[in-house]
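**Q** structure for this input, please:
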Amino acid sequence: MNMPLEMDPALIRARAAADALRGAPLQERLNELHVLMTRIRDRQEDIVTRIMADTCKSRTDALVSEIMGVLDYLHWLVKAAPGALGEEKAATPLALMGKKSRIWYEPLGVVLVITPWNYPFHIAMTAIAPAFAAGNAVILKPSEHTPLTGLFEELVDGLPWLSRALLVEQGDGARAESLIAARPDKICFTGSTRTGQRILAQAAPLLVPVELELGGKDAMLVFDDVNLARTCAGALWGAFTNAGQSCTAVERLYVQDSIYDEVVARLRAGIDALVVNDGDDGDADLGAMTTDFQCDIVERQLADARAKGAIVHGGGRVAGTRLLRPALVTGVTADMLLMQEETFGPVLPVLPFRDEQDAIAQANDSVFGLSASVWSKDIERARRVAAALRVGAVSINNVMLTEGNPALPFGGTGQSGYGRVKGIEGLRAMTRSKAVLIDSQSKKIEANWYPYTRAKYRLFGELIGGLFGRGLGALLRFARAGLKLENLAQKPRHPDA
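**A** Just a heads-up that it's a prediction; the model follows:
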């Protein structure tokens, strides 16, 4: 039997939870998030093991990027939410003297969170938590490749509000489509650009707002005044953390030509020293890839690069596994797939640039615009270059670090999506702002109300001239016209007025 889309059981339960949440004080919701934070901290080894089982990432990657990142965000959120979500005073113009202006941040209702397989715990939690803090119910649709079966339900079990507000719906893309069709109040999607476009196309006719955090092709720009040892270490980690399966991984390394050869030599030595293994106890640098299809994409891009004349140092797949050895690619040209598409694997192309303008031009020559990094001892130059990059975030003399600060917003531009998560901007994105203007109850008739008369028209002209004029004389003209208008507004229309 086919049921109406609006009758989807998950949406019915979520809407009931959202209605109930409207009676939950903010502090009670934040107290539950604090308990959640404690549970994650106390169960971190178990959670890491379960993340590794689903993703095949290295243990250290799972601990630092998934557990530590979530705890850091929850710690910030519990402290920041009262100020960010509380009633906000807004300036009231002189023409509205005596009135008060306020902004209220109210919950949306039901937020559908669709998460990817690369950071299945971190991305889910940093969407669930702000949505719940803002008073929303949440439906989580994890990737079918990394379902983390039962984990989220276990972590919120016994928390009166959060256990009711969070619903986990497992399934593939068809289940995501049915949830979208049931009209949630907002969709937060993290994943590929292609899937994001399909979600947007489905949601648009329903007028359901969508937040999209999509693919990246992040550039790292290295000038010739850097500390080479530190910068190369940063490049290796930025390219290969989580086996390169990060939307903000370094996928294009631009090095000033005067130090290019030395940087390449250091990177080759660094790649040879990396430990690639899965199921480790914390001593592997790179774990395995999460899916076979992503292994195929990486291998296809490297084969295309070789066929077009590139030199590949490293690379290759350990037979019978999803372990990919990290690869350094030189002799890169713009027509290669690894320069046109997101790689999402342990591959680092290295290209030279001449000067500041050349570096900016090459970095901006991409349909993606998620984040980037600029490396230089000259901070003014680094800031200048950062300002010229068409991306949503820039780390200066570090890599992938803006997302490490929960107070900063995260999101991109172009084919990397739009909207922001994290920070005050991301938290308020889980709300609907309501403008409120408060006046006192009295018998006074407003000057701009009916009746309109020639006398009022003349006085409004004088009031505008005074209000937007300059100097004390203008202010006096405004006050004089305003008093006359107030007085005239209290009188009935005169036949000769």
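
**Q** for the rest of this, base every contact and every neighbour count on C-alpha atoms.
**A** OK.

**Q** those strands in the stretch 1-150 of the chain, which residues are they?
**A** According to DSSP state E, counting those that start in this stretch, the stretch 1-150 of the chain carries its strands in the segments 88-90, 100-107, 110-114, 137-141.

**Q** for those strands, give me JSON lines that also has mean neighbour count and distance to Lys186.
**A** Shown next, in JSON lines, are the strands of the stretch 1-150 of the chain (neighbours: other CA atoms under 10 Å; distance: least, CA to CA, whole Å):
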{"stretch": "strand 88-90", "mean neighbour count": "13", "distance to Lys186": "23"}
{"stretch": "strand 100-107", "mean neighbour count": "18", "distance to Lys186": "11"}
{"stretch": "strand 110-114", "mean neighbour count": "26", "distance to Lys186": "5"}
{"stretch": "strand 137-141", "mean neighbour count": "27", "distance to Lys186": "10"}
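
**Q** could you point out the longest helix of this protein?
**A** helix 471-489 (DSSP state H).

**Q** the structure of the following sequence is requested for comparison with the preceding one:
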Amino acid sequence: MERLPELVQHHKDYFYSGQTKSFEFRKKQLKTLRNAIKEYEPEVIQALKDDLHKSEWEAYTTEIGFLLEEIKFTLKHLIEWMNPEKVKSPVTHLGSKSLIHQEPYGVSLIIAPWNYPFQLQLAPLIGAIAAGNCAVLKPSELTPAVSAVIGKMIREIYPHKYISVVEGGVETSTELLKQAFDHIFFTGSVPVGKIVMEAAAKQLIPVTLELGGKSPAIVDKDANLKLAAKRILWGKFTNAGQTCIAPDYLYVHSDVKKVLLLHMQEALQEFYGEDPLTSEVYAHLVSDRHFDRLKGFLSNGDVLIGGQHKADDRVITPTIMENISWDDPVMQEEIFGPILPVLEFTDLNKVIEEVRNQPKPLALYFFSESEQKQDKITSSLSFGGGCMNDTLMHIVSPYLPFGGVGSSGTGSYHGKASFEAFSHQKSIVKQTTKFDFSFRYPSAKNGLKMIKRIMG
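**A** You can find the predicted model right below:
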């Protein structure tokens, strides 16, 4: 850790050499990353199995395939994003040209979480490379197998002075946050996000924070209930609920609650079979501490479906609970696990009021066939992003920026938004020397009169 200042300085020296800024360089590095991901696919899949018991299907669709698609999209549009943007000049700037240049920050620190440890480490890196930055990667120590694969892969494909990996625990992260980075990109919990933002503030380092929160799913009585059940449970129990945009709790209209729950029971059996404890397609929890925290929530309210658990394997079956109130511990923090509390409502306006009383969520999902109700939810509630009649799918589109609002995060990425997250918009005026306006100077006769005519 005593060498971290030297490491960061080496990155800065390389950045100031100008080598990272050309289109050809960026394109080559993105292709190198794409090829490495493909080459390391078997090792990544095995590492995700070792750390989180992820199936090959889930590992590819939510981590590997996601990254390959992001790189393909970035390569397709990169030259367009890099070109200076010409904008209009006001009458006060007659004879000039106005341009916006996308300038890389320099050296970015990218801190990844453990829930999607491969994808959430490398997805921001795609943006950093595309924008022309150097980067230091900090994988999660809670997923050591994935961390080792990332370290091995990055050290093999990139010069250490360009992209480096620093592995370690909390002490390492603390020391990294003391370094003079040009930008910090953090994905993780709200409490740790506050620590990152505080550390960055001491050096006025710009930050992108991708956090979380209690993201609601709301099912009104006119929803397609069978489809809603499948899509909510898919979104909730992917990665055993360890997803920052998973539905954290469910509001369902009392008129359709019973039918929806029946459809959910059928869907869970279809997804994970008779015994999810032994399912090969159901992920496990990341640590004993996380398992114990979630197990404690099972005593809140009544378990309707699931609730079985096995400590040795760190697994809790997909669980649906009722008779829950906002005073229960399970509703006091983001669950981040395979437990779905169900609350009833009869008046959508009261649901809106209740959600407004909570911190702004990272995601929100509303199920209804009414366009009017969908518009009402969209305009009445503040949240990072979400779906109407689906879950999670907004994060998959490279055309949509992904990020939080308020306590659920600041800044966004994916697609062009990733390029912009690692760039500073530098404004440039190219002024003519063929003529000059004398009224701009304090010595001009009637200068103020002319200025008022133009600017008034």
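
**Q** hang on, the earlier thing: how about the strands of the stretch 1-150 of structure 1 in a markdown table, adding distance to Val391 of structure 1?
**A** A markdown table is the format used below for those (distance: least, CA to CA, whole Å):
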| stretch | distance to Val391 of structure 1 |
| --- | --- |
| strand 88-90 | 30 |
| strand 100-107 | 28 |
| strand 110-114 | 23 |
| strand 137-141 | 28 |
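
**Q** out of the ones you listed, which is closest to Arg198 of structure 1?
**A** strand 110-114 (12.9 Å; CA to CA).

**Q** and of the strands of the stretch 1-150 of structure 1, who's closest to Ser440 of structure 1?
**A** Going by CA to CA, the one of the strands of the stretch 1-150 of structure 1 nearest Ser440 of structure 1 is strand 100-107, 9.4 Å.

**Q** quick one: the closest one to structure 2 mean distance?
**A** Compared with structure 2 after the fit, strand 100-107 of structure 1 shows a mean deviation of 0.6 Å (mean CA distance after the TM-score superposition for structure 1).

**Q** what is the orientation angle of that strand with strand 137-141?
**A** On the basis of axes from the mean of the first three to the mean of the last three CA atoms, to 10 degrees, strand 100-107 of structure 1 is oriented at 40 degrees to strand 137-141.

**Q** contacting residues around Leu236 of structure 1?
**A** With contact set as CA atoms under 8 Å, 6 or more residues apart in numbering, Leu236 of structure 1 has these partners: 267, 270-271.

**Q** can you tell which of the strands of the stretch 1-150 of structure 1 is closest to Asn448 of structure 1?
**A** With CA to CA as the criterion, Asn448 of structure 1 lies closest to strand 100-107 of the strands of the stretch 1-150 of structure 1, at 18.0 Å.

**Q** packing partners for that closest one?
**A** Strand 100-107 of structure 1 sits against strand 88-90, strand 431-438, with contacts defined as 3 or more CA pairs under 8 Å, 6 or more residues apart in numbering; DSSP states H and E.

**Q** need those in CSV with distance to Arg194 of structure 1, can you?
**A** CSV is the format used below for those (distance: least, CA to CA, whole Å):
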stretch, distance to Arg194 of structure 1
strand 88-90, 38
strand 431-438, 27
